[in-house]
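Peer 1: Please find the sequence and the predicted model below.
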Amino acid sequence: MMAVVCGVALGAYAIPLPRLGDALLMRAGEGLAAADVHVLWSIRLPRVLLAVICGAALALGGCALQGLFRNPLADPGLIGLSAGAALAAALAIVLGGQLFGPLARSFGLYLIPAAALLGAALAAWLILRLASHHGRTSVLMLLLAGIAINALCGAIIGGLQFVANDDQLRNLTFWTLGSLAQGRWPVVAITAAALGLGGVVLWRLRLQLDALNLGESAAYHLGVDVQRLKLWLLAAVTLMVGVSVAFTGIIGFIGLVAPHIVRTWLGPSHRHALLASALLGAVLLVSADLAARTWVAPAEMPVGVLTSLLGTPFFLMLLARRRHGFD
């Protein structure tokens, strides 16, 4: 709650706490400026809520994938969802007019998010096709296919950066580094719906994910339909992460850091890990966005830069702690 209050009140245009309550209620009060209400309701509040929703979605996706892979190093970017979204967004930015024609004008500002969501869905479909054989999906093949998709998408994005003009390159760079500048009420509604649907699916799968911690064979003998579990889990993660990435760009390490911290505190049970991961992911992204908006105000730093600065040392520490397990 403190992170949300600070995120709403602070920024290039600060709203003092005594006026914040009046602005929230849109109630005329002494010293309340019209700008307070406008900044709060049109800019600041939807942006902070978008950070809450997307942080929770990325953390939930990471928690679910760590349970699926039974590995604390897993996160939504590992299986190529973010890379697929990034490639589609890059195509929309650099070649939008040529590829989409009149659709580009029809979608307007939503062209890039729509393309990114489609790219995440296509990446998930391709990865599932590559990892499935005779009706069974291999977790190892999911991982390897994700690595291949990441490499391929990265190479194509590099080629698009080479042919992009200055404006396109600036937009592409800012999008791939992550930003919550798209925070508007319609965007909040769309991402909240995706989080709600995906979160409900993951919550219903929590006991099956706990059984999967014992291994696929043990889970099968406990009555878990492992193949069905994998498909539903990947569908839920694709929905939540795909929609989030579509509107915010690539924001790394939230899906890695938050679930691992939660599992360290609360243990492996998904009954606690899912809820706590969503809460911690929301707090981390709101805090990172607040720092991005205030450290270089009135300019804005890409929020993905800050989450990477937080996540990279954590990731290296995690690798160092587990290096004996890889020997």
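Peer 2: Perfect, thanks for sending it. Being a predicted model, the structure only gives us computed values, none of them experimental.
Peer 1: going forward, measure contacts and count neighbours with C-alpha atoms only.
Peer 2: Fine.
Peer 1: didn't residue 184 look like it was pressed against residue 43?
Peer 2: Yes: Residue 184 is within contact range of residue 43, at 7.1 Å (criterion: C-alpha atoms under 8 Å).
Peer 1: Spatially, what comes nearest to residue 70 if we skip its sequence neighbours?
Peer 2: residue 213 (6.3 Å; C-alpha to C-alpha, 6 or more residues apart in numbering).
Peer 1: what's around the closest residue to residue 194 other than its chain neighbours, how many residues?
Peer 2: Closest residue in space to residue 194, ignoring its immediate chain neighbours: residue 240 at 5.3 Å, by C-alpha to C-alpha, 6+ apart. Residue 240: 26 surrounding residues under other C-alpha atoms under 10 Å.
Peer 1: what's the answer for residue 121, then?
Peer 2: Using other C-alpha under 10 Å: residue 121 sits among 21 other residues.
Peer 1: quick one, what contacts it?
Peer 2: By C-alpha atoms under 8 Å, 6 or more residues apart in numbering, the contact set of residue 121 is 81, 84, 238-239, 242.
Peer 1: cool, residue 115 as well?
Peer 2: Residue 115 makes contact with 85, 88-89, 92, 246, according to C-alpha under 8 Å, 6+ apart.
Peer 1: try it against this one:
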Amino acid sequence: MQNKLSLYITFGMLLLVSLAVVSLYMGVYMFERHSLAEIIRGIIAQDSSVSQSDRFVIMDLRLPRIAMGVLIGSALAVSGTCLQGMFKNPLATPDLIGITSGASLFAAITIVLGSSIKPYIPEVFHYSLLSIMAFIGALLTMLLVYRISTTNGKTNVVVMLLCGVAFTALGFAIMGLLIYISKEEQLRDLTFWNLGSLAGATWTKNAILASIMAVAYILLINKGKALNAMMLGERDAQHLGIPVEKIKKQIVILTALMVGTSVAFAGTIGFVGLIVPYILRLIFKSNYNIILPLSAVMGSVLLLSADTVSRTIAQPSEIPIGILTAFMGAPIFIIILIRSRKSM
């Protein structure tokens, strides 16, 4: 089993690296005389023959964007996989149960009302206020959905999905009010969050994302055995020595943190946490020992592929990445609903 998992992850990593190299080449900008390999070697060696424009496009635009696509795709896929394992249902993803909507709403509140909020907050938090608020929105939504849909340790999937619909509708209503009162610059920022984009990628944001994901993955990525046990039922899992409540709390907090930070930096990118686990489950059934670590790699592959298409299919402009992931995810959502009609 371990050898097979290593083989699958190695294949996924090779696919991801190949895709990242292709993505570096793709774009409107044409490099001056040099090949991409020569430019990268020149940047590393600090060769003066590499033009400033080439250096800027590689180091400040494309590489940060590729890195952010890898990080956010991985974070969203792992979040969706963990939530599906905890709720024992393939429809339990951050966007479908309202977590993404909650994070987006609090990010929108920060964009429009941030200047009014900042005087009451210590200055040390001003730079990261957007990320903090998005995390708070994701965490509050996650806790509310979990409390409302869970009775006596059992989660009602229909109630959970209806909670997601209700919170998404409420978030949409409040966001509509914020759009109404926002200024022109704030309106552009709100449009960015609603559609989703990796265009705002920077090395600082990537460092924050990587730090959060490192902590989350240390605690979550080896939980495949526990999620497999929880699929049998929480009581059976406890009899097998699995600390169910502790794991559930870790999943709730860490998925909210990853989703909140992803929304703060890239806006609303839906369905990644639905598409990746669904495809992996078709191949590996419900074995979270394989699905969970592999989703970390394949989520990156999916989002980086979508971003590469989004910025090359309609040059010189780009299609918001949230639109592409919705186009891919909505049919899969319908398929899952059709297959799950009897069990629901």
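Peer 2: Here it is on my side, so go on. Note that the structure is predicted; figures quoted are calculated from it, not measured.
Peer 1: where exactly do the helices run in the stretch 151-300 of structure 2?
Peer 2: Assigned by DSSP state H, counting those that start in this stretch, the helices in the stretch 151-300 of structure 2 fall at 157-181, 184-195, 203-220, 224-230, 234-239, 244-266, 272-284, 288-310.
Peer 1: before we move on, back to that, the residue nearest to residue 194 of structure 1 maps to what in structure 2?
Peer 2: Counting by TM-score structural alignment, residue 240 of structure 1 corresponds to residue 258 in structure 2.
Peer 1: just to revisit the earlier point, show me which pair in the contacts of residue 121 of structure 1 is furthest apart.
Peer 2: Greatest spatial distance among those (C-alpha to C-alpha): 84 and 239, at 13.2 Å.
Peer 1: So which of those two has more stuff around it?
Peer 2: More crowded of residue 84 of structure 1 and residue 239, by other C-alpha under 10 Å: residue 84, with 29 against 23.
Peer 1: Give the aligned equivalent of that one in structure 2.
Peer 2: In structure 2, residue 84 of structure 1 lands on residue 102 (TM-score structural alignment).
Peer 1: Now the host helix or strand of its match on structure 1. Mean distance?
Peer 2: For residue 102 of structure 2, the host element (DSSP states H and E) is helix 99-117. Its matched residues in structure 1 lie on average 1.7 Å from helix 99-117 of structure 2 after superposition (mean C-alpha distance after the TM-score superposition for structure 1).
Peer 1: Summarise which helices and strands that helix is packed against.
Peer 2: Packing contacts for helix 99-117 of structure 2, counted by 3 or more C-alpha pairs under 8 Å, 6 or more residues apart in numbering; DSSP states H and E, involve helix 129-149, helix 157-181, helix 184-195, helix 244-266.
Peer 1: contact partners of that helix?
Peer 2: Against helix 99-117 of structure 2 from outside (C-alpha under 8 Å, 6+ apart): 94-95, 129-131, 133-142, 164, 167-168, 171-172, 174-175, 178, 182-183, 186, 189-190, 193-194, 256, 259-260, 263-264, 267-268, 270.
Peer 1: Structure 1: which residue goes with residue 195 of structure 2?
Peer 2: Residue 195 of structure 2 maps onto residue 177 in structure 1, by TM-score structural alignment.
Peer 1: One more: residue 176 of structure 2?
Peer 2: Using TM-score structural alignment, the partner of residue 176 of structure 2 in structure 1 is residue 158.
Peer 1: just to revisit the earlier point, could you turn the buried ones of the contacts of helix 99-117 of structure 2 into a ChimeraX selection?
Peer 2: Of those, the buried ones can be selected in ChimeraX as follows, counting by 16 or more other C-alpha atoms under 10 Å:
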select :94,95,129,130,131,133,134,135,136,137,138,139,140,141,142,164,167,168,171,172,175,178,182,186,189,190,193,194,256,259,260,263,264,267,268,270
